[in-house]
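[1] next one to model:
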Amino acid sequence: MSTFEIIGGQPLKGELTPQGAKNEALQILCATLLTEEKVTIHNIPNILDVNKLIELLSNLGVSVSQESKNSYTFEAKDIQLEYLNSAEFARKGSSLRGSIMIIGPLLARFGKGYIPRPGGDKIGRRRLDTHFIGFEKLGAKFHFNPGENFYRVEADQLKGAYMLLDEASVTGTANIIMAAVLAQGTTTIYNAACEPYIQQLCRMLIRMGAKISGIGSNLLEIKGVSSLTGCEHRILPDMIEIGSFIGLAAMTRSEITIKDVAFKELGMIPDAFRRLGIKIELHGDDIFIPKQDKYQIETFIDGSILTIADAPWPGLTPDLLSVFLVVATQAKGSVLIHQKMFESRLFFTDKLIDMGAQIILCDPHRATVIGLNQEQRLRATTMVSPDIRAGVALLIAALSADGTSTIHNIDQIDRGYENIDLRLNAIGANIKRINL
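    This next block holds a predicted model:
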C-alpha cells in the first residue's frame, strides 16, 4: 500500500492533458471479445483498473499487443472458456468491478458467461440486477450461487426483445448492448443510459458491423448480426479527470490550461463549475482556468441555496460530486450537495471537517457546505483514500491546505488517475510518493 505526502498551499501553473476515459476504456476493452479479428484501441489510460482488465483478457486467451504508450491491439481468436472456472479468475475478477462487462460479449459469442461478484469502490450498494434481467429478456438463463458468490448466464441462442430498464445503468446498458448485437432479431432498449461512453461504444460496434440506431438517446434499437469484424477506435479524454483539474485550479488559486478536452462531450460539467463562480474559458478545444483569488456560489432565482445533484446523462455525473464538494469549501456562499446514487460516497467529509471545512452531513446522501471564501485555509492532516473519486478530492484539498498532509491507500487514486503525482508535480505541486 502506498502513500502520498503533500506540501500544500502553493499555486500551480501550466498545462495538463487528460488521460483517456477510464469508464469508456472498461467497456471498449470488453467489446474486443465480440470478434476474433484484430481490434486496435488508442488513448488507453495507464491506470490500475484498466491494466487489471487487460491482464484478465490476456488470461482469458486474448492476444494483446502494445503498439505504443497508450495504444493496444487485441485479438480474441482463441478464447479459453475453461479459465472462467479457475480459482485465479475468481480472485482477479472479484477485484475489478469492470469485469462484469465481459459477460455480455461472452454470452453473445459463446453462449455462456461467468463472473464472480465484482469488487470496486466501497461507496454503497451497486446492484447488478439490470445486467441480468436484460440477459434474461434476451433468452439467457441466470444462476447465482450464494456460497461461491458466482454469477452464471447461459443461452443456446440469444433472441432480440423489447426491454424497459429499471434504471439507466451505464454498465448495464453497455453489457446488454454487447449481448444484443449478435442476438437474432431486433432488441429495443428503453431507459438506456446515453452517456458519451455508451455513444462511443455504439459507434465502435457499428464500425465492427453492428446495426444500432438511437445513439445519444435513451431509446436504442439493435438489429442483430451474425458476426462482427475488427476495427480501430480512439477513447475520449476523461471527463472526470477534466472536472478534477478544474476543481484543482479553483481550490489552489492556480492558472491551468487543460488540453484537448473534447468540450462538446462534457455536457453540463463546465456550467456546473461556473455556478460555483469558477471562470472557465474555451480556447479552441482547450479549457483555460484563470487564477481566481475568490469565487462565489450562485443562488437559485428566488434566492434559495443552490443544490448540485447527480442525475443520469445529460445530468451531472455522480463521479464529480466529491470534487464539487471540496471546491465549495473555499467558495463564498453555501451549497447543498445531493448524491442520489450511492449512500456512502459522502462519508469522506469527516476528513474535510478535520481540515477546518464547514460541512453539515445531513444524511448519507446530502451535505451542506458553508464556504470559507478563501479567508481561512484548510489545515493539513493525515487521511485515508476510501475510493477513487473521494481520493482525488482529498488530494485537491491537501494541495490547497497549509502544511504537509498525508494520504494513505493511494492505490485507490491510482485505479483511476494515471501518474497523477508526476503530472501535477510538473506544474508546481509538491507530492511525494512513498511506497510501503
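
[2] okay, CA-based contacts and neighbour counts for the rest of this
    Will do.

[3] please name the residues that touch the spatially most central residue of the chain.
    Nearest to the geometric centre of the chain sits residue 23, at 4.2 Å (CA atoms, centre = their mean). Shown in contact with residue 23 (CA atoms under 8 Å, 6 or more residues apart in numbering): residue 197.

[4] reduced to three states, what does it come out as?
    Of the three states, residue 23 takes helix according to DSSP: H, G, I helix; E, B strand; the rest coil.

[5] ditto for residue 282
    Following three-state DSSP, we place residue 282 in the strand state.

[6] burial measure for the spatially closest residue to residue 196 that is not a sequence neighbour, as a count.
    Nearest non-adjacent residue to residue 196, counting by CA to CA, 6 or more residues apart in numbering: residue 265, 6.4 Å away. Other residues near residue 265 number 16, with proximity taken as other CA atoms under 10 Å.

[7] one more, please, to line up against the first structure:
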Amino acid sequence: MGTFKIEGGHQLKGSIQPQGAKNEALQILCAVLLTPELVTINNIPDIVDVNKLINLLRKLGVKIEKLAHGTYTFQADDVNLKYLESDEFKVDGRGLRGSIMIVGPLLARFGRGYIPKPGGDKIGRRRLDTHFEGLINLGATFRYSKEEQFYGVEAKRLKGAYMLLEEASVTGTANIVMAAVLAEGRTTIYNAACEPYLQQLCKMLNRMGAKISGVGSNLLIIDGVDALGGTEHTMLPDMIEIGSWIGLAAMTKSELTITNVSWDDLGVIPAVFRKLGITVEKRGDDIHIPAHNDGYEIQSFIDGSILTISDAPWPGFTPDLLSIILVVATQARGSVLIHQKMFESRLFFVDKLIDMGAKIILCDPHRATVIGHDFKSTLKATNMTSPDIRAGVSLLIAALSAKGTSTIQNIEQIDRGYERIDERLRAIGARIERL
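    The predicted structure follows:
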C-alpha cells in the first residue's frame, strides 16, 4: 500500500493543466463497443480506473493501440463474448464501478450483456435500479444471481419506449442511451441526466450516426438506427480536478493558474467557490486564483442566515466537490453548512480533519457544519488513510496547508482518479513524496 509524505505550510506558484475527465472517459470508452469501426479518443486520463476499463475492453477482444499520451484507437470488430461468462471477468468487472456501462452497448449490439456487481468508492449505497429498469423498458429480460452477485440482460432486438427515470443517474442515463441508439423505433427519456460528460457522449454518438435530440436537457429523444460508424472524440478537462486545484490554491494561499478549463462546461462551480470568498478570475479559457494572503470570507444568504452548500443533479453542484468545499471552509472566515444529499457515507472522513484541528460538527451522515479558523489557527500535521478518491484529495489539500509533515496511506484510492498527482504538485512547488 503506497503512502504520500507531505511537508505542509508552503505557498505554491505556477500553472497546472487539468487531466481529461475521468467520468466522461468511463462512458466514452464503453461506447466503442457499439461499432465495429475504428474510434479514436484523445485526452484520456492515465489513471487507475480508466486503465482498468481499457484492460477490460482489451480482454473483451477490442483492438487497442496507443498513439500518444492520452490518445488511443479502439476497434471492436471481433468481440469475445465468451469472456463475459468467465471467472476472470467476474473478478475484472468488480474492479471499478464504470464497468456497469458496458452492459447497454453489449445488449444493443450483441443481444446480451453481463456484469458482476461493480466496485468503486465506499461512499454509501449506489443503486443500479435505474440502469436495469431502463433496459427492461427497452425489452430486455433481466436476471440476477444473488449468490454470485452477477447481473444479466438479454434481448433479440430492443424496442424504443417512453420512460421517466426515477433518478437522474448519469451512468444510468448513459447506459440507457447507448442501448437505445440501436433499438427499433423511438425512445424518450425524461428526467435524464444532462451533465456535460453525458452531453459529450451524445454528441459523439451522433457523429457515429445516432439520432439523439434534446442534448443538454433532461428530455432526450432517440430514434434508433441499424448501425453506428467510427469517429474521433476529445475529452473535456476534468471539472472535479479543476475544483480541487481551486481549493488547493485557497488553502495554501497560493497564486495558481489552471489552464484550458473549458469555462462553458463548469456550470456553477466557480460561483460556489466565490460564495466561500475565493477569487476566481476568468482569463480566456484559464482560471487564475490570486494568493489569498488576507484569507477569504464566507458569504451569508440574503436574509443573513448561514450559507448552505449542497449537491444536486446538473446543473446543480456536483457531489464530487463537496469534500473539497468542506476542507476549504475549515480556514475561511465564517461558517457554512455542507449538505451531502446523494451519498450517506461521504462525510465520514471529517474525523480526520477534526484530528488536525478543524472545527466541524457532523450533524448526521448527510450534514456537517464547518466553523472556519480564518488561518488564525493552522491545521496540524497527522497520519491519515485515504477512504475514497475525493476524500483522499481533500485530505491531501489539508496536509499541504498544515504545519509539519503528514502522511496519507492507501493512496491507490487517489491514483484511481488523479493522474501523476505527486509529480504535477511538485512542479508547482509542493513538497510531496511518494513512498
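
[8] just the TM-score for the two chains, thanks.
    For this chain pair, the superposition-based TM-score is 1.00 by TM-score structural alignment, normalised by the length of the second structure; 434 aligned residues with a CA RMSD of 0.3 Å.

[9] quick check, the residue nearest to residue 196 of the first structure in contact with residue 194.
    No: with contact defined as CA atoms under 8 Å, residue 265 of the first structure does not count as touching residue 194 (11.6 Å).

[10] sticking with residue 322 of the first structure, tell me its helix or strand.
    Element membership for residue 322 of the first structure (DSSP states H and E) is helix 321-328.

[11] mean shift between that helix and the second structure?
    Once fitted to the second structure, helix 321-328 of the first structure is off its aligned match by 0.1 Å on average (mean CA distance after the TM-score superposition for the first structure).

[12] quick one: buried residues of the helix or strand following that helix?
    Next helix or strand after helix 321-328 of the first structure toward the C-terminus (DSSP H and E): strand 334-338. By 16 or more other CA atoms under 10 Å, the buried positions in strand 334-338 of the first structure come out as 334-338.

[13] ok, stretch 43-51 of the first structure next?
    In stretch 43-51 of the first structure, counting by 16+ other CA under 10 Å, buried: 43-50.

[14] closest to residue 126 of the first structure among those residues?
    Distance ranking of the buried residues of stretch 43-51 of the first structure against residue 126 of the first structure, using CA to CA, places residue 49 first at 17.2 Å.

[15] so the residue nearest to the centre of the first structure versus residue 201 of the first structure, what's the distance?
    According to CA to CA, to the nearest Å, residue 23 of the first structure stands 11 Å off from residue 201 of the first structure.

[16] do a quick rundown of the helices in the first structure.
    Ranges of helices in the first structure, per DSSP state H, are 22-31, 48-59, 87-94, 103-110, 129-137, 170-180, 196-207, 239-251, 269-275, 321-328, 349-354, 388-400, 411-414, 420-425.

[17] of all those, which one is nearest residue 13 of the first structure?
    helix 239-251 (8.7 Å).

[18] with the second structure superposed, average distance for the closest one?
    Mean for helix 239-251 of the first structure is 0.1 Å (mean CA distance after the TM-score superposition for the first structure).

[19] how far off centre is that helix?
    Relative to its parent chain, helix 239-251 of the first structure has a centroid offset of 14 Å by CA atoms, centre = their mean, to the nearest Å.

[20] isn't residue 375 of the second structure right next to residue 293, touching?
    No: look at residue 375 of the second structure against residue 293 with CA under 8 Å: they stay out of range, at 9.6 Å.

[21] what do we get in the first structure for residue 195 of the second structure?
    Superposed on the first structure with TM-score structural alignment, residue 195 of the second structure falls opposite residue 195.

[22] nope, residue 434 of the second structure is what I was after
    So residue 434 of the second structure corresponds to residue 433, using TM-score structural alignment.

[23] contacting residues around the closest residue to that match other than its chain neighbours?
    Spatially, and ignoring its direct neighbours in sequence, residue 433 of the first structure is nearest to residue 4 (4.8 Å; CA to CA, 6+ apart). Residues near residue 4 of the first structure by CA under 8 Å, 6+ apart: 406-408, 410, 431-434.

[24] of the residues you listed, buried ones?
    Among the contacts of residue 4 of the first structure, those that count as buried by neighbour count (16+ other CA under 10 Å) are 406-408, 410, 431.

[25] check contacts around the spatially closest residue to residue 242 of the second structure that is not a sequence neighbour.
    In space, and not counting its chain neighbours, residue 242 of the second structure is closest to residue 18: 6.1 Å by CA to CA, 6+ apart. Residues near residue 18 of the second structure by CA under 8 Å, 6+ apart: 237-238, 241-242, 258-261.

[26] mind checking how far residue 80 of the first structure is from residue 109 of the first structure?
    Separation of residue 80 of the first structure from residue 109 of the first structure (CA to CA): 13 Å.

[27] okay, those two: which has more neighbours?
    The neighbour comparison of residue 80 of the first structure against residue 109 (other CA under 10 Å) goes to residue 109, with 23 against 13.

[28] so that one sits against residue 32, correct?
    No: using CA under 8 Å, residue 109 of the first structure is not in contact with residue 32, being 11.2 Å away.

[29] tell me the contacts of residue 337 of the first structure?
    Residues in contact with residue 337 of the first structure (CA under 8 Å, 6+ apart) are 307-309, 321, 324-325, 366-369.

[30] which of those residues has the most neighbours?
    residue 325 (26 neighbours).

[31] what about stretch 142-158 of the first structure, start to end distance?
    End-to-end distance for stretch 142-158 of the first structure: 13 Å, by CA to CA.

[32] list the buried ones in that stretch?
    The neighbour-count check on stretch 142-158 of the first structure (16+ other CA under 10 Å) flags 142, 150-155, 157-158 as buried.
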